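**Student:** All I have is the shape, not the residue letters:
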């Protein structure tokens, strides 16, 4: 049996929705628990499928992991295992973030090549080259990333692209290396800042979080800590775009609106009234959205994770929009599903041109990744009739209480089983 959503369009979303902890942060914070013997507690964890998957990865490395409500307690042994070659690793991309902590703590790591979303090539070259500069040897052997080091030492490392994953792995390896490490062209995402803050709470010496240069003074040992995950800006923005698409009025709580500066500006350009609030923001769209051009870029640019939502907004906007994808080459697979729903769209290389129509038409569609799935549900909200969204396990990996939250805003959605 598999499950799919039935989404009935035509309702204006109204009300308030609370956003949980960031998917793109919590999994890395859980991996960071490997760096210290003892019990680390991560709070404000989202109820998503990837959290228990990461818990399974950590259990396979010898940790005791307890999941309760929005809290994860991770007890790391004095000598963790270093071989992460099991099914959970292959199911989601973020599992590769155990590589850096294992090299730092065990001086050796064997991590199965990760799986995850089908959005394009995401090689591990930068992860490996950074570890090599820190003194490790790293190769791909028998479907695994293998890294080992007699000693780790500081280094000057310049990334060819501000990769979030490479920044995280190199950072977590460097905190226990001897001497100073400088990472230039580092990723600047709020989730990187969250990881830096947690590492410093554990006794690391990391400065520059949120800038393109991270400086790490290696220490001999870290201690466990208790840390609260930041709010999920991608989930928050999804609800903001949904408000604009449905001409709704939605208050989003549990997130720092400053993490969404450009995104909220784009909604204003589309004609929405956007009001920042202490713990979130409010979006009111009174008339049909106006066309807006989007180009995805690393933070603080427009997030690639929100590209499907941008296309959904453009599909029902007044006028013609151009969407440019600069991060993942296969993310435009989503456009094919939008065309099923009646979108007037065409792609050329890393550009998509969308001519807005007043209403989309319901059809069966298939999710190819987490964000594409959410984008298709949003499209179903502005389609006539009932849209079937299949392969919704992707959505469960990134959106906690998705059906309950959407219903709470007045959306009509049902989860049903199918053969």
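**Tutor:** Done, it's in. Keep in mind that this is a model prediction, so the values were computed, not measured. Residues are numbered from 1 along each chain as shown.

**Student:** alpha carbons only for contacts and neighbour counts from here, please
**Tutor:** Fine.

**Student:** in this protein, what residue sits furthest out from the centroid?
**Tutor:** residue 150 (33.4 Å; Cα atoms, centre = their mean).

**Student:** Now do the contacts for that one.
**Tutor:** 107, 135, 136 (Cα atoms under 8 Å, 6 or more residues apart in numbering).

**Student:** out of these, which is most surrounded?
**Tutor:** Tallying neighbours with other Cα atoms under 10 Å puts residue 136 at the head of the contacts of residue 150, with 23 neighbours.

**Student:** how near is it to residue 206?
**Tutor:** 21 Å (Cα to Cα, to the nearest Å).

**Student:** try residue 114
**Tutor:** 27 Å.

**Student:** likewise residue 8?
**Tutor:** To residue 206, residue 8 is 49 Å away according to Cα to Cα.

**Student:** And residue 262, by the same measure?
**Tutor:** Distance from residue 262 to residue 206, by Cα to Cα: 27 Å.

**Student:** quick one, which of the two is more surrounded?
**Tutor:** residue 206 (23 against 15).

**Student:** give me the element that one is part of.
**Tutor:** In this assignment (DSSP states H and E), residue 206 forms part of strand 205-207.

**Student:** Who are the packing partners of that strand?
**Tutor:** Packed against strand 205-207 by the contact rule (3 or more Cα pairs under 8 Å, 6 or more residues apart in numbering; DSSP states H and E) you find helix 190-201, strand 213-217.

**Student:** So which of these is nearest residue 84?
**Tutor:** With Cα to Cα as the criterion, residue 84 lies closest to helix 190-201 of the helices and strands packed on strand 205-207, at 21.5 Å.

**Student:** Give me the angle between that closest one and strand 213-217.
**Tutor:** Angle, helix 190-201 to strand 213-217, by axes from the mean of the first three to the mean of the last three Cα atoms, to 10 degrees: 20 degrees.

**Student:** and the angle for whichever helix or strand residue 165 is part of with strand 213-217?
**Tutor:** Using DSSP H and E, residue 165 sits in helix 164-174. Relative orientation of helix 164-174 and strand 213-217, computed by the same axes, to 10 degrees: 20 degrees.

**Student:** Alongside the first one, take a look at this:
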């Protein structure tokens, strides 16, 4: 299709059900790992990235219960793996959020280099910069990103470029780190605020989401 032709001037009637935001959902689902318990997530969009995230959680050891088409109960108490399968992690770019969540809870995580839609290069150097500031080490082996830390401590990160993904991943890794983390030059999109609200509901202490400085 080369173009849309829209002829206006007619009254509009009807109802539209607005689904949950994908960009918030794909970060909030990995964030359930940090709870180490049950979370009820509502208004999830029924899209492939969400289904892949739920499958990743299940393969890691989480118990997933479908309450309705858009509501899932996720119990991450008994997660027993920190390695996301190569096949699933290459299905979507947002699989890298599992790095921050797994690193935060277990001190280790492994995910394949991001896959998903072809929207051009999206380097993860800023993600790794944040993890390093918290005390983690990283390596890339055979297309797999490994991050590990014996102990995570709060740190200061000034992102070289504004990145939604790096901001969210840093938040996920920092909430269980000892001390205070300050993130500067962060993204300010609404889904950053959604993730911060969810983390705070689980007991985190995140301030400044929606501005260019976030304190955790």
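**Tutor:** Cool, got the structure. Predicted, not measured: the structure shown is a model, and the values here were computed from it.

**Student:** Check whether the spatially most central residue of the second structure sits in a helix, strand or coil.
**Tutor:** Nearest residue to the geometric centre of the second structure (Cα atoms, centre = their mean): residue 27, 2.5 Å. Classification of residue 27 of the second structure using DSSP: H, G, I helix; E, B strand; the rest coil returns helix.

**Student:** Can you get me a residue count around the closest residue to it other than its chain neighbours?
**Tutor:** Excluding the flanking residues, the one nearest residue 27 of the second structure by Cα to Cα, 6 or more residues apart in numbering is residue 97, at 6.1 Å. For residue 97 of the second structure, the neighbour count with other Cα under 10 Å is 26.

**Student:** Ok, residue 69 of the second structure next?
**Tutor:** 11.

**Student:** I figured residue 366 of the first structure hits residue 390, correct?
**Tutor:** Yes - using Cα atoms under 8 Å, residue 366 of the first structure is in contact with residue 390, at 4.6 Å.

**Student:** Would you map the strands across the second structure?
**Tutor:** Under the criterion DSSP state E, the second structure contains strands at 38-41, 63-68, 71-75, 108-112, 137-141, 144-148, 156-158, 182-184, 213-215.

**Student:** I'd like those as CSV, with distance to residue 93 of the second structure and mean neighbour count appended.
**Tutor:** Listed next are the strands of the second structure as CSV, based on distance: least, Cα to Cα, whole Å; neighbours: other Cα atoms under 10 Å:
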stretch, distance to residue 93 of the second structure, mean neighbour count
strand 38-41, 21, 16
strand 63-68, 22, 14
strand 71-75, 22, 19
strand 108-112, 10, 24
strand 137-141, 16, 14
strand 144-148, 13, 20
strand 156-158, 23, 17
strand 182-184, 22, 20
strand 213-215, 24, 19
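
**Student:** Arrange these in JSON lines, one row each, with distance to residue 195 of the second structure as further columns.
**Tutor:** Output for the strands of the second structure, formatted as JSON lines (distance: least, Cα to Cα, whole Å):
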{"stretch": "strand 38-41", "distance to residue 195 of the second structure": "12"}
{"stretch": "strand 63-68", "distance to residue 195 of the second structure": "20"}
{"stretch": "strand 71-75", "distance to residue 195 of the second structure": "16"}
{"stretch": "strand 108-112", "distance to residue 195 of the second structure": "20"}
{"stretch": "strand 137-141", "distance to residue 195 of the second structure": "24"}
{"stretch": "strand 144-148", "distance to residue 195 of the second structure": "22"}
{"stretch": "strand 156-158", "distance to residue 195 of the second structure": "19"}
{"stretch": "strand 182-184", "distance to residue 195 of the second structure": "15"}
{"stretch": "strand 213-215", "distance to residue 195 of the second structure": "12"}
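
**Student:** Of those, which is nearest residue 130 of the second structure?
**Tutor:** With Cα to Cα as the measure, strand 156-158 is the member of the strands of the second structure nearest residue 130 of the second structure (6.0 Å).

**Student:** Mind giving me the packing neighbours of the closest one?
**Tutor:** helix 125-133, strand 182-184.

**Student:** Now do the same contact list for the closest residue to residue 179 of the second structure other than its chain neighbours.
**Tutor:** Nearest residue to residue 179 of the second structure in three dimensions, chain neighbours excluded: residue 154, at 4.7 Å (Cα to Cα, 6+ apart). Residues counted as contacts of residue 154 of the second structure (Cα under 8 Å, 6+ apart) are 133, 134, 174, 177, 178, 179, 180, 181, 182.

**Student:** between the residues you listed, which is nearest residue 16 of the second structure?
**Tutor:** Nearest to residue 16 of the second structure out of the contacts of residue 154 of the second structure is residue 174 (Cα to Cα; 37.6 Å).

**Student:** Pretty sure that closest one sits against residue 181.
**Tutor:** Yes - applying Cα under 8 Å as the test, residue 174 of the second structure and residue 181 come out as touching, 6.6 Å apart.

**Student:** ok, residue 122 of the second structure - how many residues close by?
**Tutor:** For residue 122 of the second structure, the count of nearby residues is 11 (other Cα under 10 Å).

**Student:** And it, how far from residue 114 of the second structure?
**Tutor:** Here residue 122 of the second structure is placed at a distance of 9 Å from residue 114 of the second structure (Cα to Cα).

**Student:** Also residue 39 of the second structure?
**Tutor:** Per Cα to Cα, residue 39 of the second structure is found 26 Å from residue 114 of the second structure.

**Student:** same deal with residue 6 of the second structure?
**Tutor:** Computed as Cα to Cα, the residue 6 of the second structure to residue 114 of the second structure distance reads 37 Å.

**Student:** repeat for residue 67 of the second structure
**Tutor:** Distance, residue 67 of the second structure to residue 114 of the second structure, using Cα to Cα: 30 Å.

**Student:** With residue 144 of the second structure instead?
**Tutor:** Computed as Cα to Cα, the residue 144 of the second structure to residue 114 of the second structure distance reads 9 Å.

**Student:** go on, residue 59 of the second structure?
**Tutor:** Per Cα to Cα, residue 59 of the second structure is found 18 Å from residue 114 of the second structure.

**Student:** Looking at those two, which has the bigger crowd around it?
**Tutor:** More crowded of residue 59 of the second structure and residue 114, by other Cα under 10 Å: residue 114, with 21 against 17.

**Student:** I figured that one was touching residue 89, is that so?
**Tutor:** Yes - using Cα under 8 Å, residue 114 of the second structure makes contact with residue 89 at a distance of 6.7 Å.

**Student:** between those two, what contacts are shared?
**Tutor:** Listed as contacting both residue 114 of the second structure and residue 89 by Cα under 8 Å, 6+ apart are 95, 96.

**Student:** To residue 44 of the first structure, which of the helices and strands packed on strand 205-207 of the first structure lies closest?
**Tutor:** Closest approach to residue 44 of the first structure among these (Cα to Cα): helix 190-201, 12.7 Å.
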